[in-house]
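**Q** sharing a sequence plus its predicted fold:
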Amino acid sequence: MTRVHDMGGRFGDGPVRPEPEGAPVFAEDWHARALAVTLAAGALGQWNIDMSRHARERLSPKDYACFSYYEKWVSALADLLVETGVLTKGDLRGFSENGEHPLAQKALKAEAVQAALAKGGPADRPSNRPAAFEMGQAVRTVRPSANRLVDGGHTRLPAYAAGARGRILKRHGAHVLPDSNAHGLGEAPEPLYAVVFPTSELWAAPENPADEVVLDLWQSYLEPA
């Protein structure tokens, strides 16, 4: 999380206003279609969830600041479709030729959607990397928050937590490392931990100093405190 989207704890963006209970899941009809086409395109198997997240992060700062949530999804999806060769820019403009697409047989049919969603996409994997930290152990996150494999690449360590001191709350086993998976470098699974931080470690003037924040962080994001 090294780009404009890394907004956690940033001042000046105004208060977070939760939607009232009972509000519609989708504020507009096209939001549901944006979600549906994103899931359907992902089912073609040309990218993984980390690549999809990274595509949204790579939107220009101007677009990211102006687009709504699902506008970000649609714009990033268009980039992925072209980058992976699934479609051309001409296809997106409606200038495609007739004929069956090479990936047509992988299309997610309506009758298969419920089962696909129920199956999910588990990210836990076997790993030959042993856990380096014990329950309750004091740790510190690496600084700066950056991908150590790809310059400017995707990472799940938020900037506001870089260099913060916390303790291991729970071990989740080994999971796919997004920093590698987002860039086609393999899943590279490694231990994942729930790490608890006092808010005073994260922000200079927390509203409730006694509060704690729990983050799920990969082993390579951590070092002994």
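**A** That came through, no problem.
**Q** could you use CA atoms for every contact and neighbour count after this?
**A** Fine.
**Q** how about the strands in the chain?
**A** In the chain, strands defined by DSSP state E lie at 138-141, 165-175, 190-198, 212-218, 222-224, listed in chain order.
**Q** among those, which is nearest Val86?
**A** Taking C-alpha to C-alpha, strand 165-175 is the member of the strands of the chain nearest to Val86, at 28.3 Å.
**Q** can you state the direction angle for the closest one and strand 190-198?
**A** Using axes from the mean of the first three to the mean of the last three C-alpha atoms, to 10 degrees, the inter-axis angle of strand 165-175 relative to strand 190-198 is 150 degrees.
**Q** re the thing from before, now the strands of the chain as CSV including mean neighbour count?
**A** Below are the strands of the chain laid out as CSV (neighbours: other C-alpha atoms under 10 Å):
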stretch, mean neighbour count
strand 138-141, 20
strand 165-175, 20
strand 190-198, 22
strand 212-218, 18
strand 222-224, 18
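**Q** for Asp63, which of these is the nearest?
**A** Closest approach to Asp63 among the strands of the chain is made by strand 212-218 (28.0 Å; C-alpha to C-alpha).
**Q** what about versus this one:
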Amino acid sequence: MSHIHDMGGRLGTGAVAPVANEPVFKTDWHARAMAVTVLAARPGGWTIDASRHARELLPPADYMRLSYYEKWIAALANLLAARGLVTTAEIDAGQSLAPAPTAEIAKRIAPAEVAQMPAGSPYVRGAGPAPLFAAADRVRSLRPAMNRCGVAGGHTRLPAYAAGHVGRVVAQRGNHVFPDTNAHGLGEAPEPLYTVAFAARDLWGTEAQAGDEVMIDLWQSYLEAADD
């Protein structure tokens, strides 16, 4: 069963309306929300996949009610409380109610360090299993779209709308960190990543334009050979 965030292909959400020249951050607090979420990962000890999964776990009513960066802050509060970095009382009060543990203070990021931190979260890894598929191979994405390391309700990057469909491998992308393990403290477990092309009409039906394709980057554990 998919989480509420996996909304691709669902009816009733309306058309996507792109906005030209839209700013990266509409307000100052959006930028601060992103910054504090990224920087809190070091003392918090979680990965970008764990952070994404925390947003997926927000109650459906909250997920639909909150704006984009409100979701980030709500999920961050849950992560901080779960790791014992803050208490729920401190979250309610909006301030610290007790000194932080010495070990956590040592993990804080000084302002001078911020500019030296790498941008983004590089996922490519040199080591990993050999690829099972090559360009032009026909593959089928596994159904259902679920965590592939045994975590019930766990994180996955296979969208539900693409599960169970046959596509064509466009390219191998090397070995990349596997989100299904990385989100749950089970290690990076890098494995081959592929760009797979699906016929748009296979995914969306006759509402899609004939000849259009949808390209999705999928890990090897999400795929099997398509024999038919």
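**A** Sure thing, it's come through. Predicted model only: the values in this text are computed from it and were never measured.
**Q** among the strands of structure 1, which comes closest to Gly45 of structure 1?
**A** Gly45 of structure 1 sits nearest to strand 165-175 of all the strands of structure 1, at 19.6 Å, using C-alpha to C-alpha.
**Q** matching residues in structure 2 for the closest one?
**A** The counterpart of strand 165-175 of structure 1 in structure 2, using TM-score structural alignment, spans residues 166-176.
**Q** picking that back up, how about the strands of structure 1, which one is nearest Tyr69 of structure 1?
**A** With respect to Tyr69 of structure 1, and counting by C-alpha to C-alpha, the nearest of these is strand 212-218 at 22.7 Å.
**Q** need the contact list for the residue most central in space within structure 1.
**A** Per C-alpha atoms, centre = their mean, the C-alpha nearest to the average position across structure 1 is that of Arg53, at 4.5 Å. Contacts of Arg53 of structure 1 were listed using C-alpha atoms under 8 Å, 6 or more residues apart in numbering, and they are Ala182.
**Q** can you tell me how far it is from Gly121 of structure 1?
**A** The span separating Arg53 of structure 1 from Gly121 of structure 1 equals 14 Å under the rule C-alpha to C-alpha, to the nearest Å.
**Q** ditto for Asp79 of structure 1
**A** In terms of C-alpha to C-alpha, Asp79 of structure 1 sits 22 Å off from Gly121 of structure 1.
**Q** quick one, which of the two is more surrounded?
**A** Asp79 (18 against 10; other C-alpha atoms under 10 Å).
**Q** show me what contacts the more buried one?
**A** For Asp79 of structure 1, counting by C-alpha under 8 Å, 6+ apart, the contacting residues are Ala55.
**Q** quick one: what's aligned to it in structure 2?
**A** Asp79 of structure 1 maps onto Asn78 in structure 2 when the alignment is built from TM-score structural alignment.
**Q** could you measure from its match over to Pro23 of structure 2?
**A** Between Asn78 of structure 2 and Pro23 of structure 2 the distance is 28 Å, computed by C-alpha to C-alpha.
**Q** all helices of structure 1, in order?
**A** Counting by DSSP state H, residue ranges of the helices within structure 1 are 29-42, 49-57, 61-66, 69-83, 89-92, 113-119, 178-181, 199-202.
**Q** now the last one on structure 2. Mean distance?
**A** Between helix 199-202 of structure 1 and its aligned partner residues in structure 2, the average distance after superposition works out to 1.0 Å, using mean C-alpha distance after the TM-score superposition for structure 1.
**Q** fine by me, thanks again.
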